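Colleague: my questions concern the predicted model and sequence given below.
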Amino acid sequence: MATTERRPVRAAIAAATAAAGALGLVGCGALLPGGHARQVTPPPPPPGYSYSPSPGYGSPSYEPTYSYSPSPTPEETYDPDGRSDARGNNCRYDLSARRLEYSVSVTNPSLTKTFKYEMAVNWMKARPADGTAFGLHQRSIIVRPGQTETYTATYSYTNTSTQQLWFQCEIRRARKSEL
């Protein structure tokens, strides 16, 4: 018999809740047996948020609280082998000037430190590639933070052979040191 009596009460509560929801009247509360309403405490707010009731509605609202604490800047380190900072292009032989040439760009990836690069460019025999160097160009270059410096490496060379000259350019060294 108790089961029979509870079903109509539960059905009445569900119908009243549905009607209140349709009218926008549902809030934080619970209907107790006997028709008494009780305020239900909302769950605790998630970490980083604070609780304050909404004005006029009685329902809780969550407002984020923000705080910023900068993380310590890690000490900037560098690899003394600066070949990854250097790029070369336009490997050529200038027939009128009788010299080997190579355009080299050096980019300093640091945003705070100036570096000195000790550069060495080789022109190597390409056919046959037997490890023979035609010439070597060495130069020191200073590059400020975040900047790129470009220069042309040259080596005077007169081709005395009647055969075609086959060569390749390579950045052999880019020793990097902090100023």
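Modeller: Yes, it's here.

Colleague: contacts and neighbour counts: CA atoms only from here.
Modeller: Fine.

Colleague: what's the spacing between residue 11 and residue 5?
Modeller: 11 Å (C-alpha to C-alpha, to the nearest Å).

Colleague: actually residue 96, not the one I typed
Modeller: 110 Å.

Colleague: break down the chain into its helices, ranges please.
Modeller: Taking DSSP state H, the helices of the chain run over residues 2-22.

Colleague: any idea which residue sits dead centre in it?
Modeller: Among the residues of the chain, the one closest to the centroid is residue 109, at 14.0 Å (C-alpha atoms, centre = their mean).

Colleague: residues contacting the nearest residue to that residue once chain neighbours are set aside?
Modeller: Using C-alpha to C-alpha, 6 or more residues apart in numbering and skipping the chain neighbours, the partner closest in space to residue 109 is residue 146 (5.5 Å). Residues in contact with residue 146 (C-alpha atoms under 8 Å, 6 or more residues apart in numbering) are 107, 108, 109, 110, 111, 112.

Colleague: check residue 50 too.
Modeller: Per C-alpha under 8 Å, 6+ apart, neighbours of residue 50: 62, 63, 64, 65.

Colleague: so who does the second one touch?
Modeller: Pointing back at residue 63 there. 49, 50, 51, 52 are the contacts of residue 63 under C-alpha under 8 Å, 6+ apart.

Colleague: count the residues that sit near residue 126.
Modeller: 15 (other C-alpha atoms under 10 Å).

Colleague: kindly report the same for the one 5 residues further on.
Modeller: As a burial measure, residue 131 scores 9 neighbours (other C-alpha under 10 Å).

Colleague: over to residue 169?
Modeller: Neighbours around residue 169, by other C-alpha under 10 Å: 24.

Colleague: list the contacts of it.
Modeller: Counted by C-alpha under 8 Å, 6+ apart, residue 169 has contacts 91, 102, 121, 122, 123, 124.

Colleague: want to compare, so here's the second one:
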Amino acid sequence: MKQRTRTHIGRRRGTRAVGTAGLALAVMTTVGGCGALLPGAATPSFSPSFSPSGYNPNDPTPSGDATPEDTYTPEDTYSPEPTEETFDPDGRNDVTGKDCEFSNTLNQFTYTVSVTNPSSESTFSYDIAINWMKAKPADGKAWGLHQRSIRVGPGDTETYTAKYSVNWGNNYGRFWFNCQVTRAEKTKL
């Protein structure tokens, strides 16, 4: 009895192997486009869910292949035309300052000024005026004025300390002030 069971199982495996090989051969011959189906082999069917993405069996050129129109070339890139730099004679936006101070021992106003030339091509001369303005009351009057011309090359930054000395001695009380860049006329050299 045990021998019969083993023989029966062995036959089933052999039948499956032959059936699977036959089905694989049928699929290969049908997809390849030549040969005839083996008798009793199932005809494979292609559905959109089974076929590779973008594959159309009726189209001889699969959509995955690039056509000459689809290929990328460096000539396809866009680069804008170079634009001419604009020139604004008011250079106050090119000037920044820090450390607006008054020294009691020196009786002197100071202000650290940086001038940055935004041009990548031209050198500019800046005619700069710095005022130490009254802050309380803010009546539009200045405690002091500093003027200087400075030359700045393309893309460079020049920094200096603006100073204004007063001869008040020790005869001044408490006062408030702020620093302002009141003029920065820019000239192209």
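Modeller: All right, it came through fine. Only a predicted model underlies this, so the values are computations on that prediction, with no experimental measurement involved.

Colleague: TM-score of the superposed pair?
Modeller: In this superposition the chains share a TM-score of 0.68, using TM-score structural alignment, normalised by the length of the first structure; 143 aligned residues with a C-alpha RMSD of 3.1 Å.

Colleague: closest one to residue 80 of the first structure out of the contacts of residue 169 of the first structure, please.
Modeller: Nearest to residue 80 of the first structure among those is residue 121, at 17.1 Å by C-alpha to C-alpha.

Colleague: residue 144 of the second structure versus the equivalent of that closest one over in the second structure, what's the distance?
Modeller: Under the alignment (TM-score structural alignment), residue 121 of the first structure maps onto residue 130 of the second structure. According to C-alpha to C-alpha, residue 130 of the second structure stands 8 Å off from residue 144 of the second structure.

Colleague: hey, where'd the strands end up in the second structure?
Modeller: All strands of the second structure, identified by DSSP state E, fall at 95-103, 108-116, 124-134, 142-152, 157-165, 177-188.

Colleague: please identify the deepest-packed of those strands.
Modeller: strand 124-134 (a mean of 21; mean count of other C-alpha atoms under 10 Å).

Colleague: can you name the residues in contact with it?
Modeller: With C-alpha under 8 Å, 6+ apart as the criterion, strand 124-134 of the second structure contacts 91, 109, 117, 140-154, 162, 175-189.

Colleague: how much does it stray from the first structure?
Modeller: Taking mean C-alpha distance after the TM-score superposition for the first structure, the mean distance separating strand 124-134 of the second structure from the aligned residues in the first structure is 0.7 Å.

Colleague: counterpart of the residue nearest to the centre of the first structure over in the second structure?
Modeller: Looks like residue 109 of the first structure aligns to residue 118 there (TM-score structural alignment).

Colleague: sorry, back to before: quick check: of the contacts of residue 50 of the first structure, which lies closest to residue 43 of the first structure?
Modeller: After measuring those against residue 43 of the first structure - C-alpha to C-alpha - the closest member comes out as residue 62, at 11.1 Å.

Colleague: OK, contacts around the closest one?
Modeller: With C-alpha under 8 Å, 6+ apart, residue 62 of the first structure has these contacts: 45, 49, 50, 51, 52.

Colleague: wait, doesn't residue 89 of the second structure sit right on residue 183?
Modeller: No - the pair residue 89 of the second structure and residue 183 fails to qualify as a contact (C-alpha atoms under 8 Å) at a distance of 10.7 Å.

Colleague: report the separation between residue 159 of the second structure and residue 121 of the second structure.
Modeller: 20 Å.

Colleague: residue 159 of the second structure contacts residue 115, doesn't it?
Modeller: Yes - between residue 159 of the second structure and residue 115 there is a contact at 6.3 Å, judged by C-alpha under 8 Å.

Colleague: follow-up on the earlier one: make JSON lines out of the contacts of residue 63 of the first structure and add distance to residue 31 of the first structure.
Modeller: Shown next, in JSON lines, are those (distance: C-alpha to C-alpha, whole Å):
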{"residue": "49", "distance to residue 31 of the first structure": "29"}
{"residue": "50", "distance to residue 31 of the first structure": "28"}
{"residue": "51", "distance to residue 31 of the first structure": "24"}
{"residue": "52", "distance to residue 31 of the first structure": "24"}
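
Colleague: which of these still touch in the second structure?
Modeller: By both residues aligned by TM-score structural alignment, their matches' C-alpha atoms under 8 Å, the contacts of residue 63 of the first structure still in contact after alignment to the second structure are 50, 51, 52.

Colleague: map the second one onto the second structure.
Modeller: Structural alignment (TM-score structural alignment) places residue 51 of the first structure against residue 67 in the second structure.
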